[in-house]
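Peer 1: here is my input, please return the structure:
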Amino acid sequence: MSVGKVYLVGAGPGDRGLITVKGREAIKKADVILYDRLVNFSLLDDAPPNCELIYCGKLPTRHFMRQNEINATLVRKAIAGHTVVRLKGGDPSVFGRVGEEAEELALHQIPFEIVPGITSGIAAPLYAGIPVTHRDYAGSFAVVTAHDKSKNGKPDIDWEGLARGVQTIAFYMGVSNLEHICENLIQFGKSPDTPVIIIRWGTWSRQQSVVGTLSTIVEKVREAKIENPAITLVGDIVSTRDKVKWFENRPLFGKQVLYVRGKAEEENRASKWMEQGADVIEFPRWIVKEKAIDSAVLDQLSVYEQILFLSKESVEAFFAQLKKSKVDIRKIQAELYCQNHSAITILEEKGLFADHVDKLSHQGSMLTVGSEEQEKIGSCLNNDLFASVYETIIDERYETIINRSLEDATLTTIVFTSSEAVKLLMEKGNQYGISPKEINQSVEFVCETAEACEALKKYGFAVGKHENDILIESL
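Peer 2: Sure, this is the predicted structure:
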């Protein structure tokens, strides 16, 4: 067996759109991904369905995997012939210990690539409305770790050179040493009135900023109860914030949403809400697995007068199977119909045009295409020809991921797509660390359907909003 390859990838600081094209391509071909706590877990959606996902996050007080364990796992998986992605928050070379991992791989003669990422010391200030350089304020910029290998845990750096020679300074993970940082910068030349901003969870919807000066910021941070992960930015450049602030003005900024979908086929609005500034945790995560089409169905493809697709997943799986079986789509002579508009859109992308099921005549031979769970719909349509082309299951790989996401989030909203979604959360929520009764006091429930509202009421919960009262897009 040949040795695999390792990609050491920077995932960016949080906003999932900040990963590089090369980083995303590495994820798409990975057999194994080792991912950190500060990675936006939605990036894992691009991983292949059979990719092994290994959490190796680190907290100040506990590590799920020590660095030597991470190194050993990278080596072991690569030697087994796998394509391995080490997905690290921000840029892997900026306090990301990529040098140690690369050295270990080189020692074992394992091929690897390092894919740079956007570092939080630049991105977090920009999302708070602050460029790190500006012709009127700052022509120099430095990134500094606020934790190093010093015995007392205080950063051992050239304070005088930093205070006198650099106009904008970004300290990483500096909350616990903030008082030490401020005292030394003042002692070695910075004015006590130098502006400072602390940015927690930069580029996420949960982003929180506290502004002060070197003489006031410590007390303000204590009052706001700010903890890591956070960037501390020091310099006159902080004064540009009020003019340049943009991210926090998004309509859904501050919303942290648990999005519960009862079926894989239900429309997924997560991306739309994220574009408007919300953080979205999807529960559960669904896998769509294609199934081979019966050869008898393929043999009769040119005979069917009507074909009904019950979901966009059925369209995608059906045509994927035609391709695998080397069946020319020009054999399809039928009129095409779809259960929903998203399926119609997928067909149009293939150069095929369909009508909504409402226009179906039910005359002539008809093939219904869907999943095993949808086969009863074919029976209701008095149709004996049903092609089951896929099945849906809950992706158990995401149990750990959802747990970790909820640990760091402070939910504001839970959205239910259907009555099935309500039932799923009530029956499986505790397995993922979600207790609806515990969070009901502080979280608003939103339903996309009247059926979901009724299901919630049966479980004894009050409904905050539903689609008839307010556009669901605005939560």
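
Peer 1: CA atoms for contacts and neighbours, from now on please.
Peer 2: Fine.

Peer 1: for residue 304, give me its contacts.
Peer 2: Going by CA atoms under 8 Å, 6 or more residues apart in numbering, residue 304 touches 332-334, 364-367.

Peer 1: sorry, wrong one. I was asking about residue 392.
Peer 2: Contacts of residue 392 (CA under 8 Å, 6+ apart): 264, 286-289, 371.

Peer 1: ok, residue 270 next?
Peer 2: Residue 270 touches 259, 280, 282, counting by CA under 8 Å, 6+ apart.

Peer 1: got the residue ranges for the strands in the stretch 101-250 of the chain?
Peer 2: Secondary structure of the stretch 101-250 of the chain (DSSP state E, counting those that start in this stretch): strands located at 112-115, 141-145, 168-172, 195-200, 208-213, 230-234.

Peer 1: buried sites along the first one?
Peer 2: Residues of strand 112-115 classed as buried by neighbour count (16 or more other CA atoms under 10 Å): 112, 114-115.

Peer 1: from the contacts of residue 304, which is closest to residue 108?
Peer 2: Closest approach between the contacts of residue 304 and residue 108, by CA to CA: residue 332, at 54.2 Å.

Peer 1: quick one more, to check against the first:
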Amino acid sequence: MSKGYVYLVGAGPGDEELITVKGLRCIQEADVILYDRLANPALLKNKRDEAECIDVGKSPKRHAYTQEEINELLVLQAHKGKTVTRLKGGDPYVFGRGGEEALALRKARIPFEVVPGITSAIAVPNYGGIPVTHRNVSTSFHVITGHEDPLKEKSSVNYEALAKLEGTLVFLMGVGNLEEIVNQLRRYGKPKETPIALVHQGTTAKQRTVTGTLESIVTVVKEKKITSPSVIVIGEVVRLQDELNWFESLPLHGQRILVTRTREQASQLSTKLKALGGDVVEYPTIEIRPAQDIEGVNAKLKRIHQGDYIIFTSVNGVKAFFERLKALKMDVREMGPGKLVAIGPATAKALEEKGLLVEVIPETYVAEGIIDCLKESIKEGDKVFLPRANIARKALNEGLEALGAQVEEIEIYETVLPVQGEQHLRELLVEGIDWITFTSSSTVQNFMDLLGKEDRHLLESVKIASIGPITGKTAKKLGLPVDVQAKEYTIAGLVQAMMEVQ
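Peer 2: Okay, the predicted model is just below:
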């Protein structure tokens, strides 16, 4: 068996987007991933389906594995011929014990590579509105461990020297020893008025920053209940925090938002919400599957060239349609001369990416908008194909038939309840959710089916955001008050509506 290979990867300070391109590739290619408590678990969604994940995280009060056991596990997995990615918070070599792991691999003659990560010593103060250096304020910064080996008889931190420095002091892993750090600096002459900040869970949507002086900070931290993980920043640069606190000023900062779209589609909405500071939890309430009656679908697709119009009402419909064409080895030219209609810009874009131009997009992105758009152009006897979901509303069919069209519906995909525990949904709501977003009637219906009547009280303080009137109507019918409804029935419109009420 060939010898394995180990990547010691810095996962960055917390935000999943602050990992390097190379670090992400190491996750994607790994057979085994050993990850830390401080590495964002959302990064694991980039792994291969068959990759094994092992939580080796250590917290101040809990060690799932000792460092020696982690070293042994790296060697063991590599000896099996596996590609191993060791995912570590921040940078592997900045108080991450990456050097110890590298030495263990070298001793075992295991080939390895170290992939640097963005250290929390710089990134977390940045997100807290504090530059670690600033012209005419601080020309140096110094990174110090706030958590030394408890077995050491004497501290190796020279507080006397640190107290005399005019640069910025950054302590990592020091919350538990904050009082000792402050007392030692003051003991050796650091003025009690010196500004100090703690940034808790930096670069994440749960980030909180508190400030004070060496004299007051211990009391402030107790009152604000600041715990680990937090980065301590000491120095005159802290005075810039009020003006430069860009991250905690984002409109959705600290808001916990449940996204109920399909797993494949959630990323677009999630990305927009995260960019505005939201703490996004993806809990898909629908899953897209191919239609059961494949033969019936195939037969209709082989007649698609007969259509005067082909109307697409979702991106999912476009995707399923072209997947089926590919399976049938049908060329797009076999779609015939029929005019293409898309319910909205996202659906139109999906068609344009296939090289097709859309002739009709309604002003309002609902079935009624399509009917209003076509009422002057559809002639008696025109053939209309509708590739759509099995549970789609019949309003479009009925409206087109009323105009004299011959409608042939193609149930090209199905929306079903995903296989996931209702208990997990209950746990999320108990932990606290500020917003739930719904992007279709099926996401609402399935959500309520999963929740059950006995747990509806968990929604009492939750705000509901709907992508449009049809989805909103379904929510209200099921007893959910809609707090926000998009004016433009798109993902961008939904996000904009949520921002306007903050």
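
Peer 1: Provide the TM-score value for the superposition.
Peer 2: The pair, once superposed, lands on a TM-score of 0.78 when counted by TM-score structural alignment, normalised by the length of structure 1; 468 aligned residues with a CA RMSD of 4.6 Å.

Peer 1: quick revisit: reformat the buried residues of strand 112-115 of structure 1 as a markdown table; add distance to residue 177 of structure 1.
Peer 2: Below are these laid out as a markdown table (distance: CA to CA, whole Å):
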| residue | distance to residue 177 of structure 1 |
| --- | --- |
| 112 | 35 |
| 114 | 31 |
| 115 | 30 |
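
Peer 1: deepest-packed of the strands of the stretch 101-250 of structure 1, please.
Peer 2: The highest average neighbour count among the strands of the stretch 101-250 of structure 1, using mean count of other CA atoms under 10 Å, belongs to strand 230-234 at a mean of 27.

Peer 1: what does it rub up against?
Peer 2: Applying CA under 8 Å, 6+ apart, the external contacts of strand 230-234 of structure 1 come out as 120-121, 124-125, 168-175, 194-202.

Peer 1: tell me roughly how far that strand lies from structure 2 on average.
Peer 2: Compared with structure 2 after fitting, strand 230-234 of structure 1 deviates on average by 0.6 Å (mean CA distance after the TM-score superposition for structure 1).

Peer 1: got the angle for that strand vs strand 168-172?
Peer 2: 160 degrees (axes from the mean of the first three to the mean of the last three CA atoms, to 10 degrees).

Peer 1: what inclination does strand 230-234 of structure 1 have with respect to strand 195-200?
Peer 2: Using the same axes, to 10 degrees, strand 230-234 of structure 1 lies at 170 degrees relative to strand 195-200.

Peer 1: ok, back up a step: in a markdown table, list the strands of the stretch 101-250 of structure 1 along with distance to residue 130 of structure 1.
Peer 2: As requested, the strands of the stretch 101-250 of structure 1 are exported to a markdown table (distance: least, CA to CA, whole Å):
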| stretch | distance to residue 130 of structure 1 |
| --- | --- |
| strand 112-115 | 26 |
| strand 141-145 | 13 |
| strand 168-172 | 11 |
| strand 195-200 | 10 |
| strand 208-213 | 12 |
| strand 230-234 | 9 |
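
Peer 1: before we move on, the earlier item: closest to residue 255 of structure 1 among the contacts of residue 304 of structure 1?
Peer 2: Nearest to residue 255 of structure 1 among these, with distances taken as CA to CA, is residue 367, at 43.6 Å.

Peer 1: quickly find the element holding that closest one.
Peer 2: Element membership of residue 367 of structure 1 [criterion: DSSP states H and E] is strand 366-371.

Peer 1: identify each buried residue in that strand, please.
Peer 2: For strand 366-371 of structure 1, burial by neighbour count (16+ other CA under 10 Å) applies to 366-371.

Peer 1: just the helices from the stretch 151-300 of structure 1, written as ranges.
Peer 2: Secondary structure of the stretch 151-300 of structure 1 (DSSP state H, counting those that start in this stretch): helices at 159-165, 178-187, 217-224, 241-244, 270-275, 295-299.
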